[in-house]
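Asks: how would this look folded up:
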Amino acid sequence: MALLLKVPSIVCTGCGDTITKAIQTVESDASIKVDIAAKTVTVEAKASEESIKQAVVATGHTIEGE
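Replies: Predicted coordinates for the structure are as follows:
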């Protein structure tokens, strides 16, 4: 399942690293691409969309449309 999340609170590579680590706690072998300029996170994972979103929100970031 490919999931594209718009995360307007991403401002630096540190934000991307934090989000990546949080998603990897949900699914360690998830494929995660963070685009800082576009403020998007693309996740290829077997975990549910809801659990991925919860991991991102738990880092203090917001997901547009939520």
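
Asks: can we go C-alpha only for contacts and neighbour counts from here?
Replies: Noted.

Asks: What residues sit buried inside the strand or helix carrying Ile52?
Replies: Assigned by DSSP states H and E, Ile52 belongs to helix 49-58. For helix 49-58, a neighbour-count test (16 or more other Cα atoms under 10 Å) marks 52-57 as buried.

Asks: residue contacts, Thr62?
Replies: Listed by Cα atoms under 8 Å, 6 or more residues apart in numbering, the contact partners of Thr62 are 7-9, 56.

Asks: 7 Å - rerun?
Replies: By Cα atoms under 7 Å, 6 or more residues apart in numbering, the residues touching Thr62 are 7-9.

Asks: Same question for Gly16.
Replies: 10, 34 are the contacts of Gly16 under Cα under 7 Å, 6+ apart.

Asks: one more to line up against the first:
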Amino acid sequence: MTLQLKVPTLNSSDAARDLKETILVSEPQAKVDVNLDQQLVTIETGASEETIKQIISAAGHQIG
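Replies: Reported below is the predicted structural model:
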């Protein structure tokens, strides 16, 4: 399943890198792409949308 989520709290390349790493720790098989300019995170994963949202929120980000 491919998810595309708007994450308006992504405001730096460090934040984008940290979020990608956090997702990959929990979902190592996922493919994660972070578009900092558009504040979009695209994740190809077998995990549920709710699981991915929880990971993003636990990392201190908002989903909009």
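
Asks: Can you pull the TM-score for these?
Replies: Superposed pair, TM-score by TM-score structural alignment, normalised by the length of structure 2: 0.93. Supporting alignment: 64 aligned residues with a Cα RMSD of 0.8 Å.

Asks: middle-most residue in structure 2, spatially?
Replies: Val41 (4.9 Å; Cα atoms, centre = their mean).

Asks: quick one: that residue from Ala59 of structure 2, how far?
Replies: Per Cα to Cα, to the nearest Å, Val41 of structure 2 is found 13 Å from Ala59 of structure 2.

Asks: How about Ala15 of structure 2?
Replies: 10 Å.

Asks: Val25 of structure 2 now?
Replies: 12 Å.

Asks: same check, this time on Thr42 of structure 2
Replies: Distance from Thr42 of structure 2 to Ala59 of structure 2, by Cα to Cα: 16 Å.

Asks: distance from the lengthiest helix in structure 1 to structure 2 after superposition?
Replies: Determined from DSSP state H, the single longest helix within structure 1 is helix 13-26. With mean Cα distance after the TM-score superposition for structure 1, helix 13-26 of structure 1 departs from structure 2 by a mean of 1.3 Å once superposed.

Asks: Just the element for the residue nearest to the centre of structure 2, please.
Replies: strand 40-44.

Asks: neighbouring contacts of that strand?
Replies: Strand 40-44 of structure 2 has contacts (Cα under 7 Å, 6+ apart) with 1-7, 30-35.
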